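Asker: model this:
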Amino acid sequence: MTSQARFSRRLVLQAGAATSVLGAPGLLFAQAKPIKIGLVHPVSGGLAYSGGQGRLGCQLAIDAINAAGGIKSMGGAKLEAALGDSQSRPEVGVSEVERLHQDGVSAYVGCFSSAIALPATQAAAKYNTPFLIDVGVSDNIVNRGLKNVFRLAPGFGKCVDDAIVALGQVNGAASNVAKTAVLIHEESEFGTGTARLLAGKLPSINIQPIETIKHANPTRDFSNVALRIRSLKPDVVIMSNYQNEYVLLARTLHQQRIDVAAMFSVLGGGFNYRLVKEQPQVAQHMMDFNHWFDPKNPKALEMKRKVEATGNLFTFEVYCGWNSVMLYADALERAGTADKEKAIAALESSTWSNHFMPYGATKFVNGQNTGGTGVLLQASTTDIETVWPNQFASAKAVFPRPKLS
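Answerer: Just a heads-up that it's a prediction; the model follows:
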């Protein structure tokens, strides 16, 4: 065959290949591979309500990102939720991390419970997979030197410090009527660690902790605890527990007419719109220092309307999940890849500020966003208001609370 013939044959083959591609445009413009995010939440067991709310927030964020065109720097790659259920048990959380790793996830978001987050993040560290903590307040989560772990919201160390300042200022404005406190906490890492920190800090604002009471998960009856509190006659009752026990304890103290200057909590798992909706008289005047949205941010109010329009409540688990996914998506956009090392580097250098929390721009130090802060909240029979700090306040604190009639 002559060189001219070989050249002509090559042109024919190239033309045929081009015609074949044009006849199947999907081959020319292949869709970007989806990016799997493992959602590890307790959607069954004792923490199911809070875990379900966290999953809801993550899924809403994934849907919003995909509807807006996906990760544009990766050719419009879509995010895909890979669902896990820790069943409210730490060992199951670990097995779900392992299962989702086999499923090819590029990152994890979870876990709601600190007791689940501690071993789950350790398991993910073996694979250098980014793990974004939506809710999980133990500072041990980010204090172990795990380079793959990132938490946007503050942990219980900062929350207790800020809550002490807030309570001190509110009490000071009321001529320091509160002088003693009883602390009640659940038995796991969250409640035990929070209560220990509070007991050490309360004397700095001239409130003396006179007793600390631990309870099991689950607890079905707080009658004896109520009797003990009545005998101690504290000015403040401070609670640190999850949804079910939080509500049951608050209801029991209300039914037993335990009259105190304040029912106060730090990171109270059951202080939310569900409490106000289902137990309005119990909720009235209760105070909690917790994760919360900026009530003056139009984006927060718009999202609250959208969530409520679906029949769900805008609890902190929802927007903590939402923001964690959005933070990861921002890192992917800047990295231009889901490669784990590059995504971790992008998270480490994050200055993300497109949130609606009372935070500034994100700045991670050892995996903890140093700009995150909680706020002091107070419930009425119809709503929850921010009462501290002043720049985010939507109402003035009622302290001490009125005597029970």
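
Asker: Going by C-alpha atoms from here, please, whenever you check contacts or count neighbours.
Answerer: OK.

Asker: wait, what's in contact with Pro154?
Answerer: Pro154 sits next to 137, 291, 368-370, 372-374 when contact means Cα atoms under 8 Å, 6 or more residues apart in numbering.

Asker: From those residues, pick the one nearest Leu227.
Answerer: When the contacts of Pro154 are compared for distance to Leu227 (Cα to Cα), Val137 comes out closest, at 30.2 Å.

Asker: Looks to me like that closest one is in a helix.
Answerer: No: counting by DSSP: H, G, I helix; E, B strand; the rest coil, one finds Val137 to be coil, located in no helix.

Asker: Now do the contacts for the closest residue to it other than its chain neighbours.
Answerer: Leaving aside its sequence neighbours, Val137 sits nearest to Gly155 (Cα to Cα, 6 or more residues apart in numbering; 4.2 Å). Under the criterion of Cα under 8 Å, 6+ apart, the contact partners of Gly155 comprise 136-139.

Asker: Of those residues, which is the most crowded?
Answerer: Using other Cα atoms under 10 Å as the neighbour test, the contacts of Gly155 are led by Val137, with 28 neighbours.

Asker: and that one, what does it touch?
Answerer: With contacts taken as Cα under 8 Å, 6+ apart, Val137 has the following neighbours: 113-114, 154-156, 190.

Asker: how far away is the residue nearest to Val137 from Gly374?
Answerer: Per Cα to Cα, to the nearest Å, Gly155 is found 9 Å from Gly374.

Asker: need the helices for the stretch 251-400 of the chain, in chain order.
Answerer: Listed in chain order, the helices of the stretch 251-400 of the chain (DSSP state H, counting those that start in this stretch) span 273-278, 280-283, 298-309, 316-335, 340-348.

Asker: Give me the residues contacting the host helix or strand of Val237.
Answerer: If you go by DSSP states H and E, Val237 is part of strand 236-240. Outside of strand 236-240, the residues that reach it under the criterion Cα under 8 Å, 6+ apart are 178, 180-186, 190-191, 194-195, 246, 260-269.

Asker: try stretch 384-403
Answerer: In this structure, residues lying in contact with stretch 384-403 by Cα under 8 Å, 6+ apart are 166, 170-171, 174, 177, 259-262, 272-273, 276, 285, 294-296, 358, 375-379.

Asker: How far does it stretch from one end to the other?
Answerer: From its first residue to its last, stretch 384-403 covers 20 Å (Cα to Cα).

Asker: just how off-centre is that stretch within its chain?
Answerer: Distance of stretch 384-403 from its chain centroid, counting by Cα atoms, centre = their mean, to the nearest Å, is 23 Å.

Asker: Next: stretch 334-345.
Answerer: So, by Cα atoms, centre = their mean, the centroid of stretch 334-345 is 23 Å from its chain's centroid.

Asker: Same check on stretch 14-23?
Answerer: In terms of Cα atoms, centre = their mean, the centre of stretch 14-23 is set 51 Å apart from its chain centre.

Asker: what sits up against it?
Answerer: Residues external to stretch 14-23 that are found in contact with it (Cα under 8 Å, 6+ apart): 27-28.

Asker: Could you also give me the structure for this second sequence? I'd like to compare it with the first:
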Amino acid sequence: MSRSRKVSVSRRSFIAGTAAALGLPAIAGAQPAAVKVGIIHPVTGFVAYNGQQGRLGATMAVEDVNKAGGIKAMGGARLEALLGDSQSKVEVGVSEVEKMNEAGVAAYIGCFQSPVGIAASQAAAKYNTPFLIDVGASDLLVTRGLKNVFRLKPGFGACVDQGIAALGALNEAAGKPARSAVIVHESGEFGTGTAKLLAGKLPSVGIEAKELIGHDNPTRNFDNVALRIRSMAPDLVIMSNYQNEYVLLARTLYQQKVNLAGLFSVLGGGFNYKFVKELPDVAQYMMDTNHWFNPKSDKAQALKKRVEAGGALFTFEVYLAYSTVMLLADALEHAGSADKAKLVAALDASTFKAELLPYGPTKFVNGQNQGGRAAVMQALKGDIEVIAPPEFASAKAVFPRPKFG
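Answerer: Prediction:
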């Protein structure tokens, strides 16, 4: 004879059980909706390597946020990366913004190239969607009055100021071997804007800008530019261009044995471990003012090891994109929501600590972080050393560089 048993079933359990029986999603204890993040980089096109490096850093950060429990203020919501390829084209970058808006992104991160970032962030402004610039040097990105645009790193204005100050100090300490310079730059917004700023600032440290030489992207041959530089006999060549042209110009000047007191760059797109490891003789003694990680940061060194263990190089695109995703995650924690207005407000008030970078406290003014600053590096013996600012320096600068025999 069977004995009946009473089972107490709560309303919540009944609903959850019924939902499971009918194949419906359970309400109780459901995973919160993922926060969709649009990540746009040029992973094809003439700066594909840089874009791929940026995507690597961003996706590693998304993975780390999720592994650490997601956005805790939102019940552990995970970040979901929507990956876009701008193809190095402005119109494609805008198209990616529109496509991702339809998919319901809460924020965008990108775009490496300033012209693409300018247009893409303008498109995102129509929807009041936050757009975080990971790499993009033009100060037009943050001087248009758009409330949705935020940049953690310094732009070309701050980088030029810091680079010129460091160059002036080096030149003074060496007895002023450099009195003239030729500036070679890519002809887009990034290179042209940087070159104009450089030409205006150089006289303040006693150096004359003899000429500004622009070039197209891509450029396959710099022989004529090198001959032109040789005929002007400047003490310095200052470069501002993307990866391929940066490396090609440096290699051409080396092959033609153009003697200079220094080969210097501000935001030199090719000054990275890839260049220094593959062409150590060409890179030797070159200097660059650029975004760099804090060599004294344990977290930066740990991430560097992870990236290299995966067969990649720890270039600036990686740690800037990584840090920008972490900035967004921090803002989501403070906002407690993916609501766009709340997220913009949280970013605007952010005090995020950029632990991987040699920065001061984060403070956004009109979307630009006032705590961001560049470092000055020099290629020495197949490696890259920080030579300024002093508190982050790992080596003493060699200036002027030895002449060719």
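
Asker: quick revisit: out of the helices of the stretch 251-400 of the first structure, the one nearest Phe29 of the first structure is which?
Answerer: Smallest distance to Phe29 of the first structure across the helices of the stretch 251-400 of the first structure (Cα to Cα): 20.1 Å, for helix 316-335.

Asker: average gap between the closest one and the second structure?
Answerer: For helix 316-335 of the first structure, the mean distance to aligned residues of the second structure following superposition is 0.4 Å (mean Cα distance after the TM-score superposition for the first structure).

Asker: Can you name the residues in contact with that helix?
Answerer: Helix 316-335 of the first structure is contacted from outside by 50-51, 53-62, 65, 71-74, 109-110, 112, 132-135, 152-153, 272, 291-293, 338, 342-343, 346-347, 350, 352, 355, using Cα under 8 Å, 6+ apart.

Asker: Filter these down to the buried ones, PyMOL style.
Answerer: When burial is assessed using 16 or more other Cα atoms under 10 Å, the buried subset of those is captured in PyMOL by this command:
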select buried, resi 50+51+53+54+55+56+57+58+59+60+61+62+65+71+74+109+110+112+132+133+134+135+152+153+272+291+292+293+338+342+343+346+347+350+352+355
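
Asker: Can you pick out the ones from the contacts of helix 316-335 of the first structure that are in strands?
Answerer: Secondary structure assignment by DSSP state E places 109-110, 132-133 of the contacts of helix 316-335 of the first structure in strands.

Asker: Now do the SS call for the residue nearest to Glu245 of the second structure when sequence neighbours are not counted.
Answerer: What sits nearest to Glu245 of the second structure in space, not counting adjacent residues and going by Cα to Cα, 6+ apart, is Thr219, at 6.3 Å. Taken by three-state DSSP, the conformation at Thr219 of the second structure corresponds to coil.

Asker: and the gap between Thr219 of the second structure and Leu263 of the second structure?
Answerer: 19 Å.

Asker: the more surrounded of these two?
Answerer: Neighbours were tallied for Thr219 of the second structure and for Leu263 using other Cα under 10 Å; the higher tally belongs to Leu263 (22 against 13).

Asker: Give the buried subset of the contacts of stretch 384-403 of the first structure as a ChimeraX selection command.
Answerer: Paste this into ChimeraX to select the buried members of these, with burial taken from 16+ other Cα under 10 Å:
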select :166,170,171,259,260,261,262,272,273,276,285,294,295,358,375,376,377,378,379
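
Asker: In strands, which of the contacts of stretch 384-403 of the first structure fall?
Answerer: The subset of the contacts of stretch 384-403 of the first structure that ends up in strands is 262, 375-379, with DSSP E as the criterion.

Asker: quick one: which two of these are the most distant?
Answerer: Across those (Cα to Cα), the longest gap, 16.6 Å, separates Ala262 and Val375.

Asker: Which residues belonging to stretch 206-215 of the second structure are considered buried?
Answerer: Of all the residues in stretch 206-215 of the second structure, those buried under the rule 16+ other Cα under 10 Å are 207-210, 212-215.

Asker: mean shift between the helix or strand hosting Gly200 of the first structure and the second structure?
Answerer: Assigning secondary structure by DSSP H and E places Gly200 of the first structure in helix 189-201. Once superposed with the second structure, the aligned residues differ from helix 189-201 of the first structure by a mean of 0.2 Å; criterion: mean Cα distance after the TM-score superposition for the first structure.

Asker: Identify the residues contacting that helix?
Answerer: Taking Cα under 8 Å, 6+ apart as the criterion, the residues outside helix 189-201 of the first structure that touch it are 113-115, 136-138, 156-157, 160-161, 164, 183-186, 209, 212, 214, 240-241, 266.

Asker: orientation of that helix relative to strand 236-240 in degrees?
Answerer: Here helix 189-201 of the first structure runs at 150 degrees with respect to strand 236-240, directions being taken by axes from the mean of the first three to the mean of the last three Cα atoms, to 10 degrees.

Asker: what's the neighbour count on Leu83 of the first structure?
Answerer: By the criterion of other Cα under 10 Å, Leu83 of the first structure has 16 neighbours.

Asker: ditto for the one 10 residues further on
Answerer: Neighbouring residues of Gly93 of the first structure were enumerated by other Cα under 10 Å; the total is 28.

Asker: before we move on, what about Arg6 of the first structure?
Answerer: Counted with other Cα under 10 Å, residues neighbouring Arg6 of the first structure total 11.

Asker: quick one: what helix or strand has it in it?
Answerer: Short version, using DSSP H and E: Arg6 of the first structure is in helix 3-23.

Asker: Double-check Ala48 of the second structure against Arg55; I have them as touching.
Answerer: No: in terms of Cα atoms under 8 Å, Ala48 of the second structure does not count as a neighbour of Arg55; the distance is 10.4 Å.

Asker: list the contacts for Leu380 of the second structure?
Answerer: Contact partners of Leu380 of the second structure, counting by Cα under 8 Å, 6+ apart, are 283-285.

Asker: Apply 10 Å and report the result again.
Answerer: By Cα atoms under 10 Å, 6 or more residues apart in numbering, the contact set of Leu380 of the second structure is 276, 280-281, 283-287, 395-398.

Asker: Please dump those into CSV; it should also carry distance to Thr44 of the second structure for every row.
Answerer: Formatted as CSV, the entries for the contacts of Leu380 of the second structure read as follows, by distance: Cα to Cα, whole Å:
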residue, distance to Thr44 of the second structure
Val276, 23
Pro280, 27
Asp281, 29
Ala283, 26
Gln284, 30
Tyr285, 31
Met286, 28
Met287, 28
Ala395, 36
Lys396, 38
Ala397, 36
Val398, 37
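
Asker: Buried members of those residues into ChimeraX, please.
Answerer: Selection command for ChimeraX covering only the buried members of these, criterion 16+ other Cα under 10 Å:
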select :276,280,283,284,285,286,287,397,398
